[in-house]
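S.K.: attaching a predicted model along with its sequence, questions to come.
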Amino acid sequence: MTDPSATPPRRILYIHGHSLKPSQEVLEEFTRNAIRSGIQRDFPDDVAAFDEAEIELMYYGDLTRPMLTDRGREYDEELDIGDRRNALASLRAVPRRKKFSFRQYDTLPGKTASKEFFAGIVAPLMGFLGMTIPLIARIAPVFAAYLRNEDGLGSRIRERARGQIISAFEARAPLMIVAHGMGSFVAFDVLWQLSRDERFAAYASRKVDCFVSMGSPLADNYVRRFLIGAKSTGIERFPGNIINWTNLAAEDDYLCHDGTVADDFRAMMREHIVSRITDYRIYNQAVRYGKSNPHSSVGYLIHPRLSKVIRDWVCNPAGPL
């Protein structure tokens, strides 16, 4: 007989980014394998604890693929899956966490900071001129469509994310949210809704143990204006349900050209809305289609920094670290 007072398994909800994705089943398995590989490399004795956690994918690739293909984006799913597996296999072959260094990163094929330079220098100027959305639409059209809520896309994505977070809240499951790129923006919006929107008042007191953003645009001054809570004032601008926030930003990742969030969201610390915000600058060693891709999700998911954050959380019986 199940003990109703027992704490349910820890739950990790992963929210993916903006690019074209393979099927939900494939991406969910790939995500788990990438995270598990990092923990196996650095903390082999703790793999069993990780395996006890529930890993969920918040998937919206089926909502965005038609939009992208209608705009002429070609997608070879079989090739994408094969290249993702090749990238993961190469990263699995890195023997030690110390190898995820600048020295190794600097040797990757096709490495360039041109996108990051464009995002860091040109984007602020275009934002000042009111051209933020056209710029985002060129680089990340799905993200631009989300911000503009084209055809209700933003609302539909948030509805899915809300459903999965509410499910964890109702199960009283300890929850970590790991979100990549645009996914971190979605997570922030939904967490704001669940803690500030009167429609979801029943969940206002529930907390997320740890929010991990990777390659996130949340530090961008102009993009941040599109957050759902941006028009509110005081502490109402921010979600009130995050205990710990860890942000990973890879060198040369164009989507997180401003790599730190602690300075942009320091009011959350000052007003005691969050316990801790920690920024880490990392080197994403992923190679996709023969070239360095510092925004690639697999390079974040297998990185030693994320491995440690997740390992510390799943192995800490008293609560989040």
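M.R.: Right, received. Where do you want to start? Numbering: from 1, shown residues only.

S.K.: contacts, neighbours, all on C-alpha from now
M.R.: Fine.

S.K.: please enumerate the helices of the stretch 201-321 of the chain.
M.R.: 266-270, 297-301, 304-314 (DSSP state H, counting those that start in this stretch).

S.K.: quick one: distance of the first one to the chain centre.
M.R.: Helix 266-270 has its C-alpha centroid displaced from the chain centroid by 21 Å (Cα atoms, centre = their mean, to the nearest Å).

S.K.: and what of the longest one?
M.R.: Between the centre of helix 304-314 and the centre of its host chain there is 15 Å, according to Cα atoms, centre = their mean.

S.K.: by contact count, what packs against that helix?
M.R.: Using 3 or more Cα pairs under 8 Å, 6 or more residues apart in numbering; DSSP states H and E, the elements in contact with helix 304-314 are helix 24-42, helix 47-52.

S.K.: one more to weigh against that first structure:
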Amino acid sequence: MHDRPLILGIHGLANKPPKEEKQAWWAEAIREGLRRNLGEDPRDLSFDFVYWADLRYDAPLSEDSNREPYYPARGRGPFPSADGVCAPTLTDRLYRIVEWAQEKTGRLVLDDFIIEHRLDDLWGYYEDAAFRESARNRLREALEQHAGRPLLLAAHSMGSLIAYDVLRQLERDGRCPRIEHFVTLGAPLGLAEIKHRLAEEHGALRVPYAVARWSNLGDREDVATVGTTLAEAYAPNATGVGVIDRPVLNTYRRPRGSVNHHKSYGYLRTPEFSEAVAAFLDREEAVASVEMSDARSA
């Protein structure tokens, strides 16, 4: 069982419910997407979860204060898909102009504002070295625990930054885990300041050597995904693996009806993510089929 393909998730910004609850909600959102988009319902989904909110917050988010819980979406049938074209939005175009101006002046004023006031945990990640290292260690420990297993690493929001940092660090240390599919969801990796900080620590921006495939899923209305596409910003690795940017529609709604285009549950239910999971799990079925055939032959 220890060589079965595993989906490993890592959460993003802001405080979260207790780990067990958050992990169960991620798994159920993945299953809901598979049921509605593909008609599949894996009962024993191999899933593990990297939780770091307790490193930054004194207590988990209580049920009474959680404005964005997981709950099954209304309706039936597949969730909507984007048109497949990753064209820049008006916001992207405006941001690129500002990014050019920031580069010319050497002052990342807009990025500082976005990160400090809209993506606060990102600010803390760079200002608090102890927190940063502890968050990275959580993912390192999970990768070590599951060493040798085929992995789909699903990283939401700031989790994508932690994952990128860890994968680049591990390759420098000579420890390069195999990531069959790296799926980033609502990743802020296109923001100018994030790119600058990553380049300062890791050198030229590129796909980590450990990654056999990288799909970047982003709703174009999600403020965290503003800026360049990741395929523009991150070069292919030495084996030619590049980033595949896939626009999606994050349809998550809060219980009172307002939308959140950045919410993890919405990303985990998209047809594009369901397709990635199903393709990854097909490997497990193929391995099981071979093992059964070998057992019969014996």
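M.R.: All right, it came through fine. The structure presented is a predicted model; accordingly, all values stated were derived computationally and were not measured.

S.K.: TM-score for this pair?
M.R.: Superposed pair, TM-score by TM-score structural alignment, normalised by the length of structure 2: 0.82. Supporting alignment: 276 aligned residues with a Cα RMSD of 2.9 Å.

S.K.: before we move on, the earlier item: for residue 145 of structure 1, find the nearest of the helices and strands packed on helix 304-314 of structure 1.
M.R.: When those are compared by Cα to Cα, helix 24-42 sits nearest residue 145 of structure 1, at 20.9 Å.

S.K.: quick one: that closest one to structure 2 mean distance?
M.R.: By mean Cα distance after the TM-score superposition for structure 1, the fitted helix 24-42 of structure 1 averages 0.6 Å away from its aligned residues in structure 2.

S.K.: quick one, which of the helices of the stretch 201-321 of structure 1 is packed in tightest?
M.R.: Neighbour counts (mean count of other Cα atoms under 10 Å) averaged over each of these peak at helix 297-301, with a mean of 25.

S.K.: residue range for that one in structure 2?
M.R.: Counting by TM-score structural alignment, helix 297-301 of structure 1 falls onto residues 264-268 of structure 2.

S.K.: mean shift of the matching stretch relative to structure 1?
M.R.: For stretch 264-268 of structure 2, the mean deviation from structure 1 after alignment is 0.8 Å (mean Cα distance after the TM-score superposition for structure 1).

S.K.: mind putting the helices and strands packed on helix 304-314 of structure 1 into TSV with mean neighbour count?
M.R.: Listed next are those as TSV, based on neighbours: other Cα atoms under 10 Å:
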stretch	mean neighbour count
helix 24-42	19
helix 47-52	15
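
S.K.: JSON lines please, covering those and showing distance to residue 59 of structure 1.
M.R.: Formatted as JSON lines, these follow (distance: least, Cα to Cα, whole Å):
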{"stretch": "helix 24-42", "distance to residue 59 of structure 1": "6"}
{"stretch": "helix 47-52", "distance to residue 59 of structure 1": "21"}
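
S.K.: what's the closest of the ones you listed to residue 118 of structure 1?
M.R.: Going by Cα to Cα, the one of these nearest residue 118 of structure 1 is helix 24-42, 29.3 Å.

S.K.: so the spatially most central residue of structure 2: helix, strand or coil?
M.R.: Central residue of structure 2 (Cα atoms, centre = their mean): residue 155, 2.1 Å from the mean position. Under DSSP: H, G, I helix; E, B strand; the rest coil, the three-state class of residue 155 of structure 2 is strand.

S.K.: need the counterpart of residue 3 of structure 2 in structure 1.
M.R.: Using TM-score structural alignment, residue 3 of structure 2 lines up with residue 8 in structure 1.

S.K.: is its match in contact with residue 169, as I believe?
M.R.: No: counting by Cα atoms under 8 Å, residue 8 of structure 1 stays clear of residue 169, with 10.9 Å between them.
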